[in-house]
Structures are given as C-alpha cells and as structure tokens.
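Trainee: Sequence first, then the predicted structure:
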Amino acid sequence: MEQFLELSVSPLIPSLPDDVTLDIVARVPRSHYPTLSLVSKKFRKLIASPKLYKRRSQLGITQHRVYALLRNRDSGDCRFYILHRKLNSRNRLVIVRSLPPVSSRGSFVSVGSKVYVFNDVDALSIDCASHTAQPIPDMPQRFSATPMPSKVANVIDGKVYLIGDSRFTFEDGMSWSKTVMVLDAETQVWEPVMMKEDMWVGALWSDAVVMEDKICMKGHRNANSFVYEPKEKKWELMDEDTHINHMSENMKQSPEMLLSPLIPSLPDDVTIDIVARVPRSHYPTLSLVSKSFRNLIASSKLYKRRSQLGISQRRLYAVLRNRNTGEFSFYVLHRKLNGYNRLVVVRSLPFMSSRGSCVSVGSKVYVFNDLSVLSFDCTSHTVQRGPNFPQRMSYKEVNVIGKKVYVIGDAFCHYVQGTGWMKVWQKAVTVFDTETESLEPKLVHEDMAVGVGPFWSDSVVLEDKIYLKGYMNGNSFVYEPEEREWELMDEVMNSKDWEGACVVDGVLYYHDRSGKVLRAYDPKQGCWSVVNGLEEFLAVETGRSRLSITVNYGAEKLALFFPKKQYGEKMICCAEIGLERRQGGEIWGKVQWCHIVIGEGPFDMVECVSVTV
C-alpha cells in the first residue's frame, strides 16, 4: 500500500501536522480503529499503513491480534480469519479475503507483526498490519506428505525452526529420518539442513511449544515425544513421569529446586531422605505439592537414595499389541491407593519390534530386536541405544544371569541332506554385558536337534541355568553358561506344557489353562505340584482364557495377567497372588487383588517384565 499519497496534499486534521496526528492515533486502543476508519478515506489509509504500527512499536504500545485457520468441509479450503474485538458487542471471527488459501498440511508461526506460512514446498509471509502476502524462498527440502501435518514450526530468537520428516525407513520396527530447517526471519535465508536419521519419534505430532529456548514436541497418540536444543543441535526423548497425570516433566533437578529448599525449615538432603522412605504409591499425591516436589519425585537422585536405603519396590511393565495398527507399545501398571489399578501407555518409549524380547536388570529394561539393542531407565523413561548384533537373531529367548543377558536364537537355517530342514538348526548364544554395554563373542552350537526348529514356548532361569521349553513336540533343553554346555531337559520338568512362566524364590510357576490351576516346579525336589487355595478363583475368572502370563512381583508373590470377556468386550485383567510354603512343603496362594487393567481397545498381551525401582 502506498503511504499517504493523498495525505501529502491535505492533512488528516487541518489544524495539526500529520506527524502529530499519527502520534495521537498511535496511542488510541486498536479496538477503536474500525470506528476511526469510518471518518474518511485518509484515516482508513492511516490505520492500514505500516507507519502507524511502526510508531506504536516505538512507543511500546502493542497489542496481540488473534488469527485462526479454518477449514471449509465443503470446499476443502483452509483460510485465515481474524478475531474482531467489538466494544459494545460480541467478538467475531472474520475472514481475511486478501490472504490466499493455505495447504491443509501447512504450518505457521508469528514473528513480530508477521505470520510465516510453510506449505509442502513453498513458503510465504503475511504482514498483519496490511494483510499483504509475500513469497519467501522455497524450503530446501520437501517434507513428506501425510494425512496430518508431519512438520511443526517454532520460533526462537527471530529464527523459525521447521521440524519434520524427509523420508521413511524401516528397520526393526519404526524409524524416521528427521529434518531440521531454519529460516532467519530477518535475512529471509534458509540455513543448512540438519538430518537426524536414528530418532524413534514417528511421523505425527500432537503439538509443539518452546520452553527455555528448547523445542518440546509431543508425539501423536503412541508416538514418542522429544526435545530439540537448537544451540547444541541436540535431540533427546522427552522424559515422562507416567505417575503424574502423564504430563512430561524435567527429569533433572531444576534451578528452582536448587535455589529454594523443598521444605524451608529443612535441608534438601534431609527432605530427600524422608521422601525416599515414603511408599511410591503416595508419590502422585506428593507431586501435587509444588514443581520442586514433582522434579524431586521424577529425579534419579531420589531412586538412588531409595536403593542405598534398601527401599525398593517392583514396577510392572507390559507390552501390548494393537490389533488395528500392529504396534507393540509399552504400558506401566499404575497402583492406586483407593481405586482400580490400570495399565497406562508410556508414550515416551518407542514401539517394540514384533519379534523383539525384553528383560529387566535393576531399574532398566533392555529390548532386543532382530538387529539392535536399546534400554530405558524406568525412573525417568529415557531411552539409550546399544550396540547392534553382528548378525540377525531370529526366534530368540532372552534371560538374565547376574549382570549379563543371554540371547539364544537362530543365526540361520542349515540344511543337511538326508535329514531335512526340520531337524538341524544352527543355534547361537550372544551375551550382552549390561555393565560395559557390549556384546561378547557369539557361541554357535551347530548340531543341537530341537525338533520343529527355532520355536520356543518359553524360557526361565533356575539355579543359574537357562531352561528352554520346546514348542509343541519340540525337544526342550538346558544351557549352562559357565560350562557352555547344552543338555536335554529332564522328562519330569518337560512333562508339562509350561508357557508364560516365571520364577519366584527359586520355584517355577505357570498357569495351566486346561487344568485351571497354578502349577509349581521346585528344581530341588524335582517334581511338579499344584498351588492350593486358588481353585475357585482360577475356575471362575480364567476359565475361558486362552493366554496367560505370570511375572515375578517380588518375594513370595507373582502377578497373573489374563484376558477376559465381559459384556461382549475383550478386557485384560491382572491379579496379585501371594505365595506361602507351609509345613510339608505345600504351596498355598492367596489373591491380594484382581482388577481389569485394560477395559477397552483392541489389545493383546505380548510380554510382561518386572523392574526394581
């Protein structure tokens, strides 16, 4: 728009210079501008001119203006609307017809008095004082087109950070190539593109905000959330304390916690010592006290102190498969003091491969996919990538002895003429040292006959030996890590089709679904027995269950997960069962609680793991 072409001929107000009039109008609240624009054509031009808004900015008189992007369901057009503030009437959204429609996959941010719009390829800026649009240099690399916006834009110090997906790759599940592009709003120049190829974050974002000069991006549904630090060009998975309303929190001690004491009359070390002795079931309530307490409860320092005091508790994690999407997600069991316990998804953790397996060592869970290893700390839900397997490991069983994880599986099928492929497989044992985070040399056993081949029903550790149960009619065997010896499992232990088993206090337990009993195998006695006191519960609650999983839940207790149909809906239940060995060697069980932990949704139980925190 031309500036005051008509104004230079005749003044806005004859008795005042135009600069003085401009100074007066700049001090008038913007809500009065629609009325002032009716005075004359000259006033309309003044109110629409950049000179007026520049003067308002110089005087420090600025106001926020709200724009909204609305999509017309009939035409599919996405148009900008502005919120009109009316003095004596209701406020309204009014379309800005001078602005072009934008892409449904576009993203936009404001810098000063301008709005920057980023479509799939092109970009433009809008001057909100005059509602004029101007193209800016095209983005250096096209983002992937997805049904929802796969890119988000945020502003830090006058620079626009555009983060999205440039291409999709598939390896052991879901992996995305992330791209960061930066536009300098002052020079209108794009900075070099930065790629991040190994971040498990998925394609879709629910939202993104800037906090403390960091971009915090919330994953859509089960996708991971993460934080990007522009100064260091560093990516981190967003920490999430699932015990505090599933809100993401800073897992490190905040400056507020260091500057002001948690309890003014006590040193922080004393407060930490007190909170460490409080049962974890009370932590959600304590986290509501203040931000400092939330940071404390989510900090590794608290859990380290609990460990030093010998005050630790079991936390249960479950891997559930979504039948609709095929995704394998981690859930944590929320213990509630006065309500039902629930399985809640941990959104900050990546999806597990459909062929993955997981085990716990201390407060960490280790996930072993076909090629890769990753771990996450259960106190902060932060993920760390480990080494890759030198060769793909399929149909594997994973067990822990001491600080080492033993991965037993098949390197490849070895065909021997005359015997057929159903008889001979190349078995491999790979050992992962959790202290050094390294893989030890692979041990291969080429002549082990295992019946149907690579499939195992289950595996457990008893007396520092790994017991692997053959699938269906396959042979079962025992592996001794110290001697590196293999032997066939004894007939008594192999006589039961144990699956979904766990070991509690040196005894193997599994739910016999056909017999509707909980069975126990004591390796010292070398015989099977039935856990007494659970007959009625198992017959009523698990009578029609086709799958069940037991997991160690601490000394003298286990947790039993099983599906159940209720009101035509498939649900997942969990029961805590206390165990007691009485005189004569009999084992008795007592149900402490049984709750529906997943009440809706197309989910299947895949795996459970118990962690000490």
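Mentor: Arrived safely, thanks for sending.

Trainee: CA only for contacts and neighbour counts going forward, please
Mentor: Noted.

Trainee: what's the neighbour count on the closest residue to residue 512 other than its chain neighbours?
Mentor: When the adjacent residues along the chain are set aside, residue 512 lies closest to residue 518, with 5.9 Å between them (C-alpha to C-alpha, 6 or more residues apart in numbering). The burial count assigned to residue 518 is 21, neighbours taken as other C-alpha atoms under 10 Å.

Trainee: The structure to be compared is supplied as follows:
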Amino acid sequence: MSSSPEKKKKKLAEELPSTQQTNPTPSLPDELLTSCIARLSRLYYPTVSLVSKSFRSLLSSPELYKARSLVSRTETCLYLCLESSSDSCWFTLCRKPDKTVTKDDVSKNKKNNDDVSKKKSTSYVLCKLPALHSPPAVFSGLVSVGSDIYNIRSSSNVSVLDCRFHTWRKAPSLPVELMALSACAVDEKIYVAGIHGESLKNASKVLNARTQTWDHVVSIPCSLTRRGALNMRSVCIDGKSHVATDDGVVCYNSQEGKWELGEAKMGSFRFSDSYCEVENVLYSVCNGTLRWYDGEVNVWRSLEGLVGLPKFLPGVSVRLCDYGGNMVVVWDKNMLSSGQKKILCAEIALERRGVCEIWGGVEWIDHVLTVPIGYYIVKALSATV
C-alpha cells in the first residue's frame, strides 16, 4: 500500500539538508535574498523580522551588513534610552505597516483638537530592543560612534551597544573613576570630562574608538575652571571638545594638546539635557522653545518656522538628536488618569538662511510609544548602520 502524499512530503523534508530548510524563501538563493533585504531601509527591519525565525536570523547576520555596505545602503538610525527605578531599556525608530486613515481616525483627531490638515501621517513607532540586560544609563556618558553607542559610567565601566546586531560588549574601562562625567565624540575619539575622587580635581580622558585604547589628555587646569565644577556638559563644535561648567566654557585644542577658554555665551545650554550639535551648530531648548548658536554669530537665536511643533511646558522632558543632518525632537506627555506616559517624536529639516537665520521645517510628528509614567527619557542618539 503506497504512502499518502502528506507522508511523502514530510519524509522528503526530513531528508533535505538543513541549509535548504532554513532558507525563508526556498525559491531564492540565500545570496540573492540577502542582497534584496540589504536594499531595504532599516526602518522596516522590525516588521520584516516578524515573518519567520529564518528572517530574524538573516537580519542579524554579518553578511547582511557587508551587503548593505557594498550597495551603499548605510543610513542614520534613531535610538532612545528610557530608564525607570528598576529597568533600563532601549528602543529604535521603525515604520509601521501602512494604515488606511478612516473617518473614525479623523473624528478622533478632531475630538482631541488635532489639526488634521497640518499633521502629517507617518506611522512611525519605537520598537523595543530584545532583552539585552542593558547597563544603567542615568548619570552616564552616552555617545555614538559609527554603528556603536558607548555607555561610559562613573564606576569606570564602559559598555558598547552594537546597533547592527543589538548586542552589548565590554570596552576598556576608564583609567580612573569620575563623578559628574559628560562625554562627546570628535571623529573616532570620545572625550570624557568629570571630577576625580576626593581631590575634586577636574579630569579628562579620551577613548580612541578605532584602537580601543585610552589616550592621555591633560586635565582641565584650575586656572580655567575651579575644582569640582558641577553641571558639566560636553559637545563637539568646530572639531573641538567643548565642556561647559558653572564657571564658563573650555575647549580642548588637540593640535596643541591644551585646554583653552571657549566662548562664554555658548555655555547656557549646560542647565538642560535638551541639546545637540547638527552640522557644527549647537541647538538647545530654553523656556520651552528651540534656539541655536554657532561661533560665527556668537549669540543664541530662536529657531524660526517649526509650524506644528508645540511649545514645551515646564516639567516636560525633551531630548534633541542629530539625525543625518536633520534634527529629531523627542518629548513626553503624562497621562495622569491612566498612569502612563506618551513619548512623542518629530523630525525637523534645518535650513540656513543667511548668517543670522536658521529655519526648521517639521517633516513629521508622531506618538511613537506609550510607557508607564515612572519611565524617564535619558537620551536620544543616532547611529550609522
């Protein structure tokens, strides 16, 4: 008696080599499938990963990122770190599958006083990275270099998030423990400033991300800023590491190997975590509005335009991030009745108009995540993947 067709298929599948069984689309060679997915934007990878375990495996393979590099498909990806009293978690920006806007959606927006004619529908969302046992991020220096995000902690531990595969690895520890540290990246070097131990000496170190070694940098002299200077904030402007403290601004001249006084007017951004640098211009939030500064103008000015972007009320956490030449603004909105918090995000296109004007055009605004109200926005960063 002959076997049924189903049993024959099952027996044939068991006899096939394992490499053929794991191909998510057997009609396509692995190399061709990898080449096709490499051309997709990373914004769609979280959705593609839902197709099957085989697709998820392919999306985390080194071969895929070699293919992306060969076809010049590397792009800027947004990452957001949130932390609560018991948890530190990371998210990345992605696109949801296309959604048809219904009459109910329009009615809901009108009910919530949203301007439907101005608000652009984008369907962006923040996707949580898999359980990574992420190290604490509050009071750390968080800096991105290429496809890596460095978490430099006051305990001297340094961890690196590989944004290609979403895995953590260890990096060489800080040579000394630093308090009130801050960090910024200049090319492939990460400059770290902080307070050293009981002496309250202002110290500075630099990690070469390419060689993974700590290089010697002279400490910030007391003639430029007093010992134990708090409210340190670091940023890269004009290719130099700038550190703003309560005493003013200092910058490191790597050509001469010494610290110099910077422009004092720049330093007012130190009172907030809402700042970033985009194409050699420093942006910050002050009294609920966006403003900018560069060395050529040497004065803070308001960012013009921004139609559709709200004025940020006191108590709202705002984070700014360079997003491939544009700027991303991330902020929260408490919903006390539900005990939750909305995370909202906007992308701003920046346009220089003459010496003294920069205009911001809102590309999109979206509610990208809802979390328990106890979560705090630590930092927004971008990585090149």
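Mentor: Okay, I see it. Since we're looking at a predicted model, the values are computed, not measured.

Trainee: ok so, going back, host element of the residue nearest to residue 512 of the first structure?
Mentor: Assigned by DSSP states H and E, residue 518 of the first structure falls within strand 517-522.

Trainee: average offset between that strand and the second structure?
Mentor: Aligned to the second structure and superposed, strand 517-522 of the first structure gives a mean residue distance of 1.5 Å (mean C-alpha distance after the TM-score superposition for the first structure).

Trainee: so that strand matches what in the second structure?
Mentor: The alignment of strand 517-522 of the first structure onto the second structure (TM-score structural alignment) spans residues 289-294.

Trainee: any idea how far that stretch is from the chain center?
Mentor: Offset of stretch 289-294 of the second structure from its chain centre (C-alpha atoms, centre = their mean, to the nearest Å): 20 Å.

Trainee: just stretch 141-149 of the second structure next, same as before
Mentor: Taking the mean of its C-alpha atoms, stretch 141-149 of the second structure sits 8 Å from the chain's own mean (C-alpha atoms, centre = their mean).

Trainee: residue range for it in the first structure?
Mentor: Residues 357-365 of the first structure are the counterpart of stretch 141-149 of the second structure, counting by TM-score structural alignment.

Trainee: Could you measure from whatever residue of the second structure lines up with residue 534 of the first structure over to residue 19 of the second structure?
Mentor: Using TM-score structural alignment, the equivalent of residue 534 of the first structure in the second structure is residue 306. Distance check for residue 306 of the second structure against residue 19 of the second structure: by C-alpha to C-alpha, to the nearest Å, it reads 52 Å.

Trainee: With residue 33 of the second structure instead?
Mentor: 14 Å.

Trainee: Settle it for me: which of those two has more neighbours?
Mentor: Taking neighbours as other C-alpha under 10 Å, residue 33 of the second structure and residue 19 compare with residue 33 leading, 18 against 9.

Trainee: Per the alignment, name the residue of the first structure opposite the more buried one.
Mentor: Alignment note (TM-score structural alignment): residue 33 of the second structure maps to residue 271 of the first structure.

Trainee: dump the residue contacts of its match.
Mentor: Under the criterion of C-alpha atoms under 8 Å, 6 or more residues apart in numbering, the contact list for residue 271 of the first structure reads 262, 263.

Trainee: That one belongs to a strand?
Mentor: No: the assignment for residue 271 of the first structure by DSSP: H, G, I helix; E, B strand; the rest coil gives helix, which leaves it out of any strand.

Trainee: mind listing the strands for the stretch 1-150 of the second structure?
Mentor: Along the stretch 1-150 of the second structure, counting by DSSP state E, counting those that start in this stretch, strands occupy 76-83, 88-95, 124-128, 141-145, 148-152.

Trainee: which stretch among those comes nearest residue 374 of the second structure?
Mentor: Go through the strands of the stretch 1-150 of the second structure one by one with C-alpha to C-alpha and the one that ends up closest to residue 374 of the second structure is strand 76-83, at 8.4 Å.

Trainee: What range does the closest one cover in the first structure?
Mentor: Per the alignment by TM-score structural alignment, strand 76-83 of the second structure matches residues 314-321 in the first structure.

Trainee: Okay, residue 76 of the second structure and residue 382 of the second structure: tell me how far apart.
Mentor: Computed as C-alpha to C-alpha, the residue 76 of the second structure to residue 382 of the second structure distance reads 6 Å.

Trainee: what's the overlap in contacts for those two?
Mentor: residue 323.

Trainee: and the two? which has more neighbours close in?
Mentor: The residue with more neighbours, out of residue 76 of the second structure and residue 382 and counting by other C-alpha under 10 Å, is residue 382; that gives 25 against 19.

Trainee: List the residues that contact residue 261 of the first structure.
Mentor: Taking C-alpha under 8 Å, 6+ apart as the definition of contact, the neighbours of residue 261 of the first structure are 267, 268.

Trainee: distance of it from residue 218 of the first structure?
Mentor: Residue 261 of the first structure is 31 Å from residue 218 of the first structure, where distance means C-alpha to C-alpha.

Trainee: quick one: residue 559 of the first structure is in a helix?
Mentor: No: according to three-state DSSP, residue 559 of the first structure belongs to no helix; its state is strand.

Trainee: sorry, back to before: for the strand holding residue 518 of the first structure, which outside residues touch it?
Mentor: Residues contacting strand 517-522 of the first structure (C-alpha under 8 Å, 6+ apart): 493, 506-512, 527-531, 534-535, 538-539.

Trainee: cutoff 10 Å now
Mentor: With contact meaning C-alpha atoms under 10 Å, 6 or more residues apart in numbering, strand 517-522 of the first structure is reached by 462, 492-493, 496, 498, 501-512, 527-539, 542-543, 550, 560, 587, 589.

Trainee: among the residues you listed, which are in helices?
Mentor: Assigned to helices by DSSP state H, the following of those qualify: 492, 493, 535, 536, 537, 538, 539.

Trainee: Run a quick neighbour tally on the fifth one.
Mentor: Neighbouring residues of residue 537 of the first structure were enumerated by other C-alpha under 10 Å; the total is 15.
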